[in-house]
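[1] One predicted model, sequence on top.
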Amino acid sequence: MTAPNRTARITARLLKTPWLMRMPIGLYRVGLGWLLGDRLLMIEHLGRVSHTPRYVVVEVVERSHNVIRVASGLGSGSQWYRNLRANGVAYLSIGRARRIRANVRFLSEDEAAASFARYAAAHPQAWEQLSAAMEAATGSTAPAPMVEFTPPGLR
């Protein structure tokens, strides 16, 4: 990966803009998340200290039958990632499915790299932008931390 370009730096800055990143949550909470398709999903998780529900919308990196993988593009310091690490409680909303309880597993760096390689092969243009933005946001070329959800019954 090369040094982040101007577009990647702008994208990284936008990814760190809370009000902008929280905009899609309202659509999911009123049942209109399906408008955003299957490439995005909302994760409901519990705060590490408060134990109150928190929400984040992230892009799906990989999906197969009953397995969904997402990356913490801002690294292991992302609040949602830290909350899942602390308590492992997750409910997913994706497409027309709402608030499905999911098991949480944190992928190894090798597993994450393999998943990103499959994403890059399937979506080369999106990967070019995404990888550059993640590098600009984290300052690292290492694979971003990845979480695997296995929501029973989700198709």
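    Ah, there it is.
[2] C-alpha only now, for contacts and for neighbours.
    OK.
[3] Tell me the gap between stretch 38-56 and the middle of its chain.
    Distance of stretch 38-56 from its chain centroid, counting by Cα atoms, centre = their mean, to the nearest Å, is 11 Å.
[4] Return the distance of the residue nearest the centre of the chain relative to V49.
    The chain has V58 as the residue nearest its centroid, 3.5 Å off, counting by Cα atoms, centre = their mean. For V58, the distance to V49 equals 22 Å [Cα to Cα, to the nearest Å].
[5] With G88 instead?
    Using Cα to Cα, G88 is found at 13 Å from V49.
[6] dropping in the other structure now:
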Amino acid sequence: MTHEPAATPAPRRPDPPTGWRRPAFRLPVHMFRMGLGPLFGGRLLLLVHTGRVSGRSRRTVVEVVEAGTHEGRAGWTVASGFGPGADWFRNLLHTPHATVQAGRRFHAVTARVLTAEEGGELMARYAPRHPRVARRLCAYMGFTVDGSAEDYRRVGESIPFVRLTEGAKR
């Protein structure tokens, strides 16, 4: 009789902030709206998306994991630290057309959720560029990492990553 290795239980994702922490978490949204987006040095962007239930415009600031151009189109990859249940993530699944504000510039984008394999490769590239942030991010999301590329790849396979590519038609 063969035994399969026990599946590693999914980490407990942090709950979205409530109480006094919610306004503090929302502060970067207000900073972007005041034109202070360049202060974040490209590490954060403002995502303007459509609420899946209300149909109203929603704003969320997310960390840029990777940015660059492909075939002449700008793109940003972001991660859902609160997992696949995060409202902005679920909203993009429902309506993938959105707008991002990077610095002071606005870009119409289309969202695409990365596959688990793409997420693993992305995290393996991200961790060496930002080792302290990667380790803290993993700990915040409930993952334990040993610092190896393979371990970050494993973690990246279970993080929901979204690629936002400019050139979306609204």
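    On my side now, so go ahead. These numbers were taken from a predicted model, which means no experiment stands behind them.
[7] hang on, the earlier thing: which residue of G88 and V49 of the first structure possesses the greater neighbour count?
    G88 (17 against 8; other Cα atoms under 10 Å).
[8] wait, what's in contact with the more buried one?
    Neighbouring residues of G88 of the first structure by Cα atoms under 8 Å, 6 or more residues apart in numbering: H45, N103, V104.
[9] try it again with 6 Å
    G88 of the first structure is in contact with V104, counting by Cα atoms under 6 Å, 6 or more residues apart in numbering.
[10] re earlier: please name the residues that touch the aligned residue in the second structure for the residue nearest to the centre of the first structure.
    Under the alignment (TM-score structural alignment), V58 of the first structure pairs with V62 in the second structure. Residues in contact with V62 of the second structure, defined by Cα under 6 Å, 6+ apart, are L44, L45.
[11] try it again with 10 Å
    Contact analysis of V62 of the second structure by Cα atoms under 10 Å, 6 or more residues apart in numbering lists 28-29, 43-47, 77-81, 88, 100.
[12] returning to that earlier point: any idea which element the residue nearest to the centre of the first structure lies in?
    strand 53-64 (DSSP states H and E).
[13] buried sites along that strand?
    In terms of neighbour count (16 or more other Cα atoms under 10 Å), strand 53-64 of the first structure has its buried residues at R54, Y55, V56, V57, V58, V60, V61, E62.
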